[in-house]
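Peer 1: here you go, sequence then predicted model.
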Amino acid sequence: MSRVPQSPSRRLLLAGALAAVSAAVTGCSLGSEAATSGGSKRLRIGYFAFPSGDLIVKNKKLLEKALPDYEITWIRFDSGASVNQAFIGKSLDIAALGSSPFARGVSGSSPIPYKVAWILDVAGENEALVVRKDTRISDVAGLKGRTIGTPFASTSHYSLLAALETAGLKASDVELVDLQPQAVLAAWQRGDIDAAYVWLPTLDELRKTGTQLTSSKEVGGAGKPTLDLAVVSDDLIAEDPQAIDAWRKAEAEALRLLTSDPDGSVKAVAAELGISAADAGAQLRQGVFLTPEQVASADWLGTDDSPGKLLGYVTDTGRFLAGQKQIDAAPSGDVVRKAFYLKGLSDAVK
């Protein structure tokens, strides 16, 4: 990755990003303190404002109905990096997390104490690389020497590095800027960046004045897929596996509703994102959603006795990140396997 000059505006952007992470972790820490007081059980769930089954579970209160004796707190995050920080601070029980930040989280000598337990979606056209139309750039190779914004340690960051490599470019051939989605949009509107790799809904705003060069669907089809996973803390696995079973069943119901009740699903996502039903429907169509049975199949998560292909995807992601000097060393397949929680998954999708 290229080193970004520390201009005053850049320092302000970095300070803002750090403040956002701090605020998110502090916010969940309050929930952590509350969870240890009183007699009621509580779950702290991290989610993204991104079209998925998670938003349907939240909007329709599927988990609250399944666990009426629990106090459930939903905490919004902007990127996987801040989710990882929150788990390190023991401020979350369950959370959405991209496959790239998950691979980072399980690498190193002190892996984050969580395990993947569900797949929310497979990245498709809902994450993409867009360049400003006024640059007249028409392919990824044309980005050499240009400034590109993306949230570091995210699936978009991983897919961007993969796209650059496929185009014959190194990270040092461009200027990478670490920006959260809203900061990406602001930098784009100011003309501070030439291109960005980011996800919905910010992505749709960039498309209005930009040209899409590639997407995570294309990058994945070329051998480097990314996914939105869901992870559970080691503490929750040890102390309350029944809550995980109930949560999985709620997520499975949401995936089924995407097919059986598309209009209701669109309304739920629109309400959670504060957008029109038309926009919500368009955003949902850009994602790739598995059936619950596919989630537990050999092609994806698999079973406790026989993990699926996701194990290889995450291991390959770790190797790629290590090769790009994004992490010190790639986690072994055995280390990644230990970061999978598959007990009870088959029953949850019945």
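Peer 2: Looks like it arrived, so ask away.
Peer 1: going forward, measure contacts and count neighbours with C-alpha atoms only.
Peer 2: Fine.
Peer 1: okay, and residue 15 sits in which element?
Peer 2: Take DSSP states H and E as the rule and residue 15 turns out to sit in helix 8-35.
Peer 1: give the buried residues for that helix.
Peer 2: Judged by neighbour count using 16 or more other CA atoms under 10 Å, the buried positions of helix 8-35 are 13-14, 17, 20-21, 24-25, 28-29, 31-32, 35.
Peer 1: state the number of residues packed around the closest residue to residue 200 other than its chain neighbours.
Peer 2: Among residues not flanking residue 200 along the chain, residue 126 sits closest, at 5.7 Å (CA to CA, 6 or more residues apart in numbering). Neighbour count for residue 126, taken as other CA atoms under 10 Å: 25.
Peer 1: wait, residue 126 sits on residue 289?
Peer 2: No - in this structure, residue 126 is not within contact of residue 289 by CA atoms under 8 Å, at 11.6 Å.
Peer 1: residues in contact with stretch 250-270?
Peer 2: 51-57, 59-60, 62-63, 66, 276-277, 279-281, 284, 289-292, 348-349 (CA atoms under 8 Å, 6 or more residues apart in numbering).
Peer 1: out of those residues, which sit inside strands?
Peer 2: The strands, defined by DSSP state E, take in nothing from the contacts of stretch 250-270.
Peer 1: in PyMOL, how would I select the buried members of those?
Peer 2: Entered in PyMOL, the line below selects the buried ones among the contacts of stretch 250-270, by 16+ other CA under 10 Å:
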select buried, resi 51+52+53+54+55+56+57+59+62+63+277+279+280+281+284+289+290+291+292+348+349
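Peer 1: could you pull up the residues touching the residue lying closest to residue 79 once chain neighbours are set aside?
Peer 2: Using CA to CA, 6+ apart and skipping the chain neighbours, the partner closest in space to residue 79 is residue 154 (6.6 Å). Listed by CA under 8 Å, 6+ apart, the contact partners of residue 154 are 79-81, 98, 100-101.
Peer 1: second one coming, line it up with the first:
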Amino acid sequence: MPASLMSSRRLMATLTAWLVLAAPVLALDLNIGYQKSAVNLASLKAQGVLEQKLKPLGVEVKWFEFQAGPPILEAMNAGSISVGMTGDSPPIFAQSAGAEIVYIGQEPAKPESSAILVPTQSTIKTLADLKGKKIAFTKGSSAHYLTLSALQKAGIAYSDIQPVYLSPSEARAAFERGSVDAWTIWDPYYAAAQRAGGVRVLASGKGLTSNNTFYLAARSFAQANPRVIDLVFKALTDNNAQLSGEVKKVAATLSGYTGLDAATYEVMLSRHPNYSVDYLTPAVLQDQQKVADAFHGLGLIPRPIKVQDAAWRPSRP
């Protein structure tokens, strides 16, 4: 083979290799499902941080807001959402229903960020007084588990209350017109109700639930895109450090993107200032298994599940 031809081929191989390395590693949509309670995600959205970090990889970030966790995971199982954040109970119901989703990360526990509310003048003074009462909450949400835990502590059977399954906005309307006796809810809806007045906290989640927050992904997305998840977690971790001590600034930013007033977010942030994100720990998975067992024990999910089966961790940290 002539030396000139060999040289040309080597040059072409070198150029091809360089072009492969220089080209975007990925070309996909990262569809993120978030709620008004997703302080860290909503803050990143407001700043456009993820868009900046992921654009060089050919990843387009798209945001979709939901009222609660269950519809986020329904959309994820249907292929419309790549990554999302929910409380402890939605993934239990999703896994039990056979959804192809996985836990990819966690935030620190926040038991005081959820509560069971009653009207100020209500005759309900203790958890035991909930027997026979109508309690509003979103089915399959963290509020559902808080309700179960509160009833268990009071020695009340689930069949001895009247659960009223409503979205947060529907539940607040029912609560304010007196159609239900109590309302189990999480921040920032909890904080908003307190600021509006006319409510009394019967019990927060303290001593009843860890109220863990999880990041989840479609199983296929997580398996194919560990690098994207790494970058999302890094952005969330870096952003959490910036959030620390900037309550008023963060509250104002979030208010502009969610429609809730800044004072509501200030109350929420004062209750739970840490929104750092990390990969799953064995202790949190054990805690989550207790949640799953409680729902199955009452027949609220159709089959027992092993939370560990839906736990994911990349092959490289």
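Peer 2: Yep, that arrived. Computed from a predicted structure; not experimentally measured.
Peer 1: returning to what we had before: what's the closest of the contacts of residue 154 of the first structure to residue 118 of the first structure?
Peer 2: Using CA to CA, residue 98 is the member of the contacts of residue 154 of the first structure that sits closest to residue 118 of the first structure, with 11.4 Å.
Peer 1: what lines up with residue 149 of the second structure in the first structure?
Peer 2: Aligned by TM-score structural alignment, residue 149 of the second structure pairs with residue 162 of the first structure.
Peer 1: next SSE after the host helix or strand of that match?
Peer 2: Using DSSP H and E, residue 162 of the first structure sits in helix 155-166. Next helix or strand after helix 155-166 of the first structure toward the C-terminus (DSSP H and E): strand 175-178.
Peer 1: so the helix or strand that that following strand is followed by aligns onto which residues of the second structure?
Peer 2: Beyond strand 175-178 of the first structure on the C-terminal side, the first helix or strand identified by DSSP H and E is helix 181-190. Under TM-score structural alignment, the alignment places helix 181-190 of the first structure onto residues 168-177 of the second structure.
Peer 1: list the buried residues of the matching stretch.
Peer 2: Here stretch 168-177 of the second structure shows 168, 171-172, 174-176 as buried, counting by 16+ other CA under 10 Å.
Peer 1: what is the burial count for residue 326 of the first structure?
Peer 2: If you count neighbours by other CA under 10 Å, residue 326 of the first structure ends up with 17.
Peer 1: translate residue 61 of the second structure into the numbering of the first structure.
Peer 2: Matched to the first structure by TM-score structural alignment, residue 61 of the second structure sits across from residue 72.
Peer 1: for the second structure, what's the longest helix?
Peer 2: helix 3-22 (DSSP state H).
Peer 1: how close does the helix or strand following the helix holding residue 15 of the first structure sit to the second structure?
Peer 2: Downstream of helix 8-35 of the first structure, the first helix or strand assigned by DSSP H and E is strand 41-48. By mean CA distance after the TM-score superposition for the first structure, the fitted strand 41-48 of the first structure averages 0.8 Å away from its aligned residues in the second structure.
Peer 1: corresponding residues in the second structure for strand 41-48 of the first structure?
Peer 2: Counting by TM-score structural alignment, strand 41-48 of the first structure corresponds to residues 28-35.
Peer 1: give me the distance from the matching stretch to the chain's centre.
Peer 2: Remark: stretch 28-35 of the second structure is offset 12 Å from the chain centroid, using CA atoms, centre = their mean, to the nearest Å.
Peer 1: so which bits of it are buried?
Peer 2: Neighbour counts over stretch 28-35 of the second structure (16+ other CA under 10 Å) mark 30-35 as buried.
Peer 1: export these as JSON lines, with columns for distance to residue 307 of the second structure.
Peer 2: Below are these laid out as JSON lines (distance: CA to CA, whole Å):
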{"residue": "30", "distance to residue 307 of the second structure": "25"}
{"residue": "31", "distance to residue 307 of the second structure": "24"}
{"residue": "32", "distance to residue 307 of the second structure": "23"}
{"residue": "33", "distance to residue 307 of the second structure": "21"}
{"residue": "34", "distance to residue 307 of the second structure": "22"}
{"residue": "35", "distance to residue 307 of the second structure": "23"}
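Peer 1: right, and the pair among those residues with maximum separation?
Peer 2: Pairwise distances across the buried residues of stretch 28-35 of the second structure (CA to CA) peak at 16.3 Å, for the pair 30 and 35.
Peer 1: circling back to that earlier point, identify, from the buried residues of stretch 28-35 of the second structure, the entry nearest to residue 187 of the second structure.
Peer 2: For those, the nearest to residue 187 of the second structure is residue 35 (10.3 Å; CA to CA).
Peer 1: what's in contact with the match of helix 181-190 of the first structure?
Peer 2: 67-68, 136-138, 180-183, 185, 189, 193.
Peer 1: list only buried entries from the residues you listed.
Peer 2: Applying 16+ other CA under 10 Å to the contacts of stretch 168-177 of the second structure flags 68, 136-138, 180-183, 185, 189, 193 as buried.
Peer 1: and the residue nearest the centre of the first structure?
Peer 2: Geometric centre of the first structure, nearest residue: residue 98, 3.1 Å, by CA atoms, centre = their mean.
Peer 1: how much space between that one and residue 215 of the first structure?
Peer 2: Between residue 98 of the first structure and residue 215 of the first structure the computed distance is 16 Å (CA to CA, to the nearest Å).
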